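Peer 1: after the sequence you'll find the predicted model.
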Amino acid sequence: MKTAIFRKEHFNAAHRLFNPNWSDEKNDEIFGKCNNPNYHGHNYELIVKLTGDIDPVTGYVYDTKLLSDLIKQHILNRYDHKNLNLDCEEFKNLNPTAENIAQQIYITLRALIEPSIDLKVILYETERNFVEYPA
């Protein structure tokens, strides 16, 4: 039987939602306050879910210390206290919406976790707004 483990982390980051192909008016209409040219920030809550078989030798689905280290090294160090638009190469041409941030976190972690383990990323942008990738 498959079992799921979860790791919850936190990071703070600024961003601006903006489409350079649109007028200022259209960006304001679609993104509202999130289009602030001076950026705005969030206190993101990240939940990483791994699902797999329990290893009969270790009793683990996945070593949570290793998962914690991977998240800190490859996600938190990359995004925490950063301006996502300016400091993160993946968002130079990709709007840093919660959906796109979750997808980028997934892509990064997927490359580091063996394929036999299912991976899901849940990212809270606010207490009321969160995304799940893949759905």
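Peer 2: Received the coordinates, thanks.

Peer 1: going forward, measure contacts and count neighbours with C-alpha atoms only.
Peer 2: Fine.

Peer 1: so who does the most centrally placed residue in the chain touch?
Peer 2: When CA atoms, centre = their mean is applied to the chain, the residue found nearest the centroid is A102 (3.4 Å). Contacts for A102 (CA atoms under 8 Å, 6 or more residues apart in numbering) come out as V121, I122, L123, V131, E132, Y133.

Peer 1: next, the one to line up against it:
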Amino acid sequence: MTDRHRASSTRRFTFSAGHRYWVESWSREENERFFGRLTVPHGHNYTLDVTVHGPIDPQTGMVVDLGELKRVVGETVVDRFDHADLNADALFRGRVPTTENLAIAVWDLLAPKLGADRLWQVRVWEDPTLFVDYRGPDA
């Protein structure tokens, strides 16, 4: 095998977090009209898929050390957000904690640790019918 063999490897994580949708500069009526029931605090059991892309190491046969990926995502994302109020997290100051913004926050936390050139995609599932894929600001 040579460096020309590249692949993507995805690891799945879960965490539970609460939030509500609310734009501070809007009136209560505007928030309720736009977001409806989502203005009330509620929670989700999120699923997070983190995909790393790169050359397959000729010795290990792997794109990434899966144990290290599990450790980094666990310490950086899961420990931070599990059973947390996303609205209270500094990453959501000034922005609504939507699934889209959660995906961006996860990327921003992981890219410096995994390498923006290796982090390929984060997929955040809010429930079995809704997910967001994010591939970084330059995608």
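Peer 2: On my side now, so go ahead. Fair warning: this is a prediction, and the values are worked out from it, not measured in the lab.

Peer 1: quick one: TM-score?
Peer 2: Superposed pair, TM-score by TM-score structural alignment, normalised by the length of the first structure: 0.93. Supporting alignment: 132 aligned residues with a CA RMSD of 1.2 Å.

Peer 1: follow-up on the earlier one: same check for the contacts of A102 of the first structure, but in the second structure.
Peer 2: Contacts conserved in the second structure for these, counting by both residues aligned by TM-score structural alignment, their matches' CA atoms under 8 Å: V121, I122, L123, V131, E132, Y133.

Peer 1: just the strands in the second structure please.
Peer 2: Under the criterion DSSP state E, strands of the second structure are mapped to 6-19, 42-55, 84-85, 119-127, 130-134.

Peer 1: I'd like those strands laid out as TSV, including mean neighbour count.
Peer 2: As requested, the strands of the second structure are arranged in TSV below (neighbours: other CA atoms under 10 Å):
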stretch	mean neighbour count
strand 6-19	16
strand 42-55	18
strand 84-85	17
strand 119-127	21
strand 130-134	15
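
Peer 1: quick one: closest of those strands to W107 of the second structure.
Peer 2: For W107 of the second structure, the closest of the strands of the second structure is strand 119-127, at 6.6 Å, according to CA to CA.

Peer 1: show me what the closest one is packed up against.
Peer 2: Applying 3 or more CA pairs under 8 Å, 6 or more residues apart in numbering; DSSP states H and E, we find strand 119-127 of the second structure packed against strand 42-55, helix 99-114, strand 130-134.

Peer 1: what span of the first structure lines up against the first one?
Peer 2: Right, strand 42-55 of the second structure. The aligned range for strand 42-55 of the second structure in the first structure is 40-53, by TM-score structural alignment.

Peer 1: mean per-residue distance, that stretch to the second structure?
Peer 2: After superposition onto the second structure, stretch 40-53 of the first structure sits on average 0.6 Å from its aligned residues (mean CA distance after the TM-score superposition for the first structure).

Peer 1: give me the contact list for that stretch.
Peer 2: So stretch 40-53 of the first structure is in contact with 1-16, 34, 61-62, 116-126, going by CA under 8 Å, 6+ apart.
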